[in-house]
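Colleague: Got a sequence here, can you build the structure:
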Amino acid sequence: MDLISSRLLFRPMEERDRRFMRRFLSDGELTRWLPVDYPCPMEQVHLHVDRRLEHWDKHGFGTFVLEEREGEGPVGYCGLEHVTETPFIDLRYGLVQSAQGRGLAFEAAMRVVTYGFHGLQLPRIFGAAMPDNKASVAVLTKVGMRPDKRFDCYGSNLFTASVDRVAFDLKAQPVTHTGIYGAHG
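Modeller: Reported below is the predicted structural model:
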């Protein structure tokens, strides 16, 4: 299943994305805000990608690779995944530096959360960010997430939040450029 938004194409992560993820996950600047064990040594990148691919196979959803509609090649990732051994579905995202600061993380997060609630019928979606990562905390807040201490999968030093479908739908009503089935949906 591929998704679109006004500026982004979303496609399920595939084997061919190992090279992009290797560059992304081994870059100390791009991974400085990820909660655990980053940047990755090269051998760990393969395990990371294997877990993303296995999630798609097992659950039928997971992490998408993002490409700008008017660009070439991946600019990041965004998706929903089960946190291992928990009932939580976590919103995950990251962008290369050239794609940061243009609202793409929010656009991707809105599209993926909309898909989670309306396509997958999820009851609640969680998110976490390092408290000092103001941009990521802002994305979680803008998609309607509010602090939620139940989401403690990555340690107590994170900003943890969640949103349920009703609260999200109330928050998302004014957003028209990221409809359920694509841009201007």
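Colleague: okay, CA-based contacts and neighbour counts for the rest of this
Modeller: OK.
Colleague: Show me where this protein has its strands.
Modeller: 3-4, 8-12, 63-68, 74-82, 89-95, 124-129, 146-147, 159-164 (DSSP state E).
Colleague: for comparison, sequence B:
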Amino acid sequence: MLNNKNNQLETERLYLRHFKTGDIDEYSKIMGQDEVGQWLPRGRGYTKEEVEKSMAGMSKHWEEKGYGIWAVIEKESGKIIGHCGLNFVKQNDEVEVLYALGKEYWGLGYATEAAGAALDFGFDVVGLDRIVAFAKTDNTASKKVIEKIGLKYIKDIEIFGMTCAYYDMKRKPENI
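Modeller: Predicted coordinates:
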């Protein structure tokens, strides 16, 4: 179930909405987890200042591109559990689907649910022809999520200072 209203998405168990200024403390707790940060370019948890800067960048990205990264909200609790969305990658002129959830939400299918909704948004609403994804080569769980939502492994590449598995998906002909 994908319900798109004002560039905000609703799935069976999640809301994906724009970040608000008041989200900083709750979101910083998630992004500050070293277990989360180990899979991201910094390789560690993020400081509150780094998270604030990142949120400002997300807001600017939405303004410039018309798509971006949402806060992922668990419907049942109303809590922010991470982020997910679409990001323009300047290095290779592509749009990636990405996600990061707090460690207590791993293994529950939330990443697959959110990333699948973001992928559908990219193809059906934004009109993208191709979306890519990256996962550190040793991040087995993330690679499974990427494959579950339909992206295909292409090769390993160096990007963002990391060795990553590189995936892509082209828009299905029926969506054109």
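Colleague: Superposed, how do the two chains score by TM?
Modeller: A TM-score of 0.86 describes the superposed chains when it is computed by TM-score structural alignment, normalised by the length of the second structure; 169 aligned residues with a C-alpha RMSD of 2.2 Å.
Colleague: thinking again about what came up before, quick one: which of the strands of the first structure is nearest residue 138 of the first structure?
Modeller: When the strands of the first structure are compared for distance to residue 138 of the first structure using C-alpha to C-alpha, the nearest one is strand 124-129, at 9.7 Å.
Colleague: which part of the second structure lines up with the closest one?
Modeller: Aligned by TM-score structural alignment, strand 124-129 of the first structure falls on residues 130-135 of the second structure.
Colleague: Residue in the second structure paired with residue 3 of the first structure?
Modeller: That one, residue 3 of the first structure, aligns with residue 9 by TM-score structural alignment.
Colleague: okay, now the closest residue to its match other than its chain neighbours: neighbour count?
Modeller: In this structure, residue 9 of the second structure finds its nearest non-sequential neighbour in residue 16, 4.9 Å apart by C-alpha to C-alpha, 6 or more residues apart in numbering. Residue 16 of the second structure has 26 neighbours, counted by other C-alpha atoms under 10 Å.
Colleague: residue contacts, residue 16 of the second structure?
Modeller: 8-10, 70-73, 84, 114 (C-alpha atoms under 8 Å, 6 or more residues apart in numbering).
Colleague: Tell me roughly how far the match of strand 124-129 of the first structure lies from the first structure on average.
Modeller: Comparison of stretch 130-135 of the second structure with the first structure after fitting gives an average deviation of 0.6 Å (mean C-alpha distance after the TM-score superposition for the first structure).
Colleague: which strands and helices sit next to the longest helix along the second structure?
Modeller: Longest helix in the second structure, counting residues (DSSP state H): helix 48-65. The contact analysis (3 or more C-alpha pairs under 8 Å, 6 or more residues apart in numbering; DSSP states H and E) places helix 48-65 of the second structure against helix 24-31.
Colleague: can you do 10 Å?
Modeller: Counting by 3 or more C-alpha pairs under 10 Å, 6 or more residues apart in numbering; DSSP states H and E, the packing neighbours recorded for helix 48-65 of the second structure are helix 24-31, strand 69-74, strand 80-89.
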